[in-house]
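Novice: the following block contains a protein sequence and its predicted model.
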Amino acid sequence: MAATKVTPSIIVGGGRVGKALLEMGGGHDLLVKRGELVPIDFPGPIMVCTRNDDLDAVLQSTPQSRWNDLVFFQNGMLEPWFESKGLVDADQVLAYFAISKVGERPVDGITDTNPEGLTAAFGKWGSAVAARLHAGGLSCKVLEKEPFQKQMLEKLIWISAFMLVGARHPGATVGIVEKDFRSEVGSLIGELAAAAAVEKGIVFDEGMEDRLCAYARAVSHFPTAVKEFKWRNGWFYSLSEKAIAQGKQDPCPLHTSWLKELKIVQ
């Protein structure tokens, strides 16, 4: 079988994901580190593997004529940020693989409910991203906007629910949350899914809790902590704040009470 042809790309960010993507390439990629400018004349996708809070700086370092080549690998809810920058149909990747430290091989998020793998790409460079991940031995499917958005929201629910429940039980990995605190995480998944479905006007596929718990088993060693609040749990908390300001009931009462319990919000 012939080796998959990997499109030479610019990779922004030399952390765990950026280094892994670089290793999957054919040696023709360009790594752009923090503070460096993205060149205008290097064709192909620009894979952004930085922290969410560095995204403004990445845009400032990228010529505007190249913005439509940006591919975002970040976790969390990016839609409000995309809209604020005029990047409404930005390319995105949901990376369902775990890399415990720089230089280690990624562990694919292949689960017993989704043996074909969960990683998904959307946008004009979707196929190029999938080819690169396949070359690295990882799964990746290319989705249209609506199914991609549903899966993005599921991944947001996964990270928001597992990290918050884990934070209530210091030292718990996502595997321990799934095994020992399944009813807590299950209740939270149900609550967040219902709120997201109403907000976005979508219907999720049946069996979400089973899918998300299966992914937790696949990356069971992953530690838990509530991070990047604005991009993760903060989106659900903003739905609560909006409802309460309108005199309605909190759509995520459990989520709100646990955030308060941990003093993440007042």
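Specialist: Here it is on my side, so go on. Model, not experiment: these values are computed from the prediction.
Novice: switch to C-alpha atoms for all contacts and neighbour counts from now on
Specialist: Will do.
Novice: can you give me the strands for the chain?
Specialist: Assigned by DSSP state E, the chain shows strands spanning 10-12, 30-32, 46-48, 70-72, 91-94, 97-98, 107-108, 120-122, 141-142.
Novice: could I get those strands as TSV with mean neighbour count?
Specialist: Formatted as TSV, those follow (neighbours: other Cα atoms under 10 Å):
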stretch	mean neighbour count
strand 10-12	25
strand 30-32	19
strand 46-48	26
strand 70-72	24
strand 91-94	25
strand 97-98	20
strand 107-108	18
strand 120-122	25
strand 141-142	20
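Novice: alongside the first one, take a look at this:
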Amino acid sequence: MRSGLRLLLATTLLCIEAFHFHARRPTPLATSNEDVTAIRATWSNGQAIKEYQDFLETGKSELEKEDDGPSVIVSSADNSPLVDAIVALGKGEDIVRSPRDPLPDTMGGRDKYPIYIALPPYELRDFLQNLEGDWKNRTEDFVFISGGRSCGVVEPILREFGMCRDSMTQLLVGFSLPRPLTGSVNARKPEDLSVRLGEDANGEAKWAGESQACGKWNGAVAHRLKENAIRCKQCFYREWRRAMWEQAMYDCVWNVVGSVREEKTDHLDVALYYELESSDMMWELANGLRGGLAVTLIYGFEDRLFSFAEQRGKDMPCEIDERMFDHSINIFPGQCKMLWEYCNYAKSELGLLKDCRIPKVEVSSIPSLVKKGNLRADGVI
């Protein structure tokens, strides 16, 4: 009995002492909302960790910035608006080469220079498989291009050849493409498509649809675009990859949702009248990216994409290119049931994607809003 009382008394004294200890601890200094926001932003951004790791490894706290100069642009036999865009952004000193042509020893007095791979993605694998000689020795100078109707997603192809890494230069297209003029410097110059969305909690401008560059030649690429009044964010590969998949999701969802309509539909129409469908499909694909590729899109992607479509989507037609199916639609991991429902409907009811292999789903299970539009399509919100 006495031993029990002693134990109870000792426990009580210990609790009292602990209370006084915590009471004597200094009260933390109050922080403003701005301080809290900054701390959260730092810890929620893996880019900060990556930048610190690179600083420890190289001693450099910023990305290297190199001036633009004469470059090689690799073109296919088909006329390409992408080739004309890159040529038009230069100063008339670039040369256009086919994959079979030899590379020059120097360009503008430099023995190293950017080599823009402006091939359509359905020709890229064959190009990389057949690299020889100087081409094979110059892979570190390649600039791969993603985003939009002409470029799509090339990550799966690059991964096959071990080219998805920090040092590899990649450009995410955020500018308009002129009509093909076979590499003419007289082509109409591309225009910036980025959209400003206001400011974030730190007072910094928020943007949607901007070009982004990463890798060895990111400085030269950004310089070329900025010289033509086109925004280009320079970043490391991890951040670039998240932006690339965000753009890929936009290209897929807006074109698929808009292409199953009986009437012609542009990207603005999708944002205004088919918001629910687009949002549902985006979240389905975003969940697949997180689970299948460990890619978590940057917070606020839905607002950015709808804002971009509302400001830039007018007269931007919703189209599905069968040649780009495996590079703009059939690229997302996971089941993607809603996406395949729409694609099967487009194939069976509208005659689109005739030669494409689409995972089978019951077309009858598609909600009626796919065929008739949702309430907003009828003008009722």
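Specialist: Sure thing, it's come through. What you see is a predicted model; the values in this text were computed from it and never measured.
Novice: now the strands of the first structure in a markdown table, with distance to Glu228 of the first structure?
Specialist: Listed next are the strands of the first structure as a markdown table, based on distance: least, Cα to Cα, whole Å:
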| stretch | distance to Glu228 of the first structure |
| --- | --- |
| strand 10-12 | 19 |
| strand 30-32 | 23 |
| strand 46-48 | 17 |
| strand 70-72 | 16 |
| strand 91-94 | 16 |
| strand 97-98 | 17 |
| strand 107-108 | 23 |
| strand 120-122 | 22 |
| strand 141-142 | 26 |
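Novice: whatever residue of the first structure lines up with Tyr113 of the second structure - nearest residue in space that isn't next to it in sequence?
Specialist: Under the alignment by TM-score structural alignment, Tyr113 of the second structure pairs with Gly44 in the first structure. In space, and not counting its chain neighbours, Gly44 of the first structure is closest to Ser9: 5.3 Å by Cα to Cα, 6 or more residues apart in numbering.
Novice: residue in the second structure matching that neighbour?
Specialist: Mapped onto the second structure by TM-score structural alignment, Ser9 of the first structure lines up with Ser71.
Novice: can you count the residues close to that match?
Specialist: Neighbourhood size, Ser71 of the second structure [other Cα atoms under 10 Å]: 25.
Novice: quick one: residues contacting it.
Specialist: 93-95, 107, 113-116 (Cα atoms under 8 Å, 6 or more residues apart in numbering).
Novice: looking at the first structure, which of these hold up?
Specialist: Counting by both residues aligned by TM-score structural alignment, their matches' Cα atoms under 8 Å, the first structure reproduces these contacts from those: 93-95, 113-116.
Novice: if I look at the alignment partner in the first structure of Leu225 of the second structure, how far off is Thr7 of the first structure?
Specialist: Under the alignment by TM-score structural alignment, Leu225 of the second structure pairs with Leu133 in the first structure. As for Leu133 of the first structure, its distance to Thr7 of the first structure is 11 Å (criterion: Cα to Cα, to the nearest Å).
Novice: go on, Glu116 of the first structure?
Specialist: Counting by Cα to Cα - Glu116 of the first structure and Thr7 of the first structure are separated by 23 Å.
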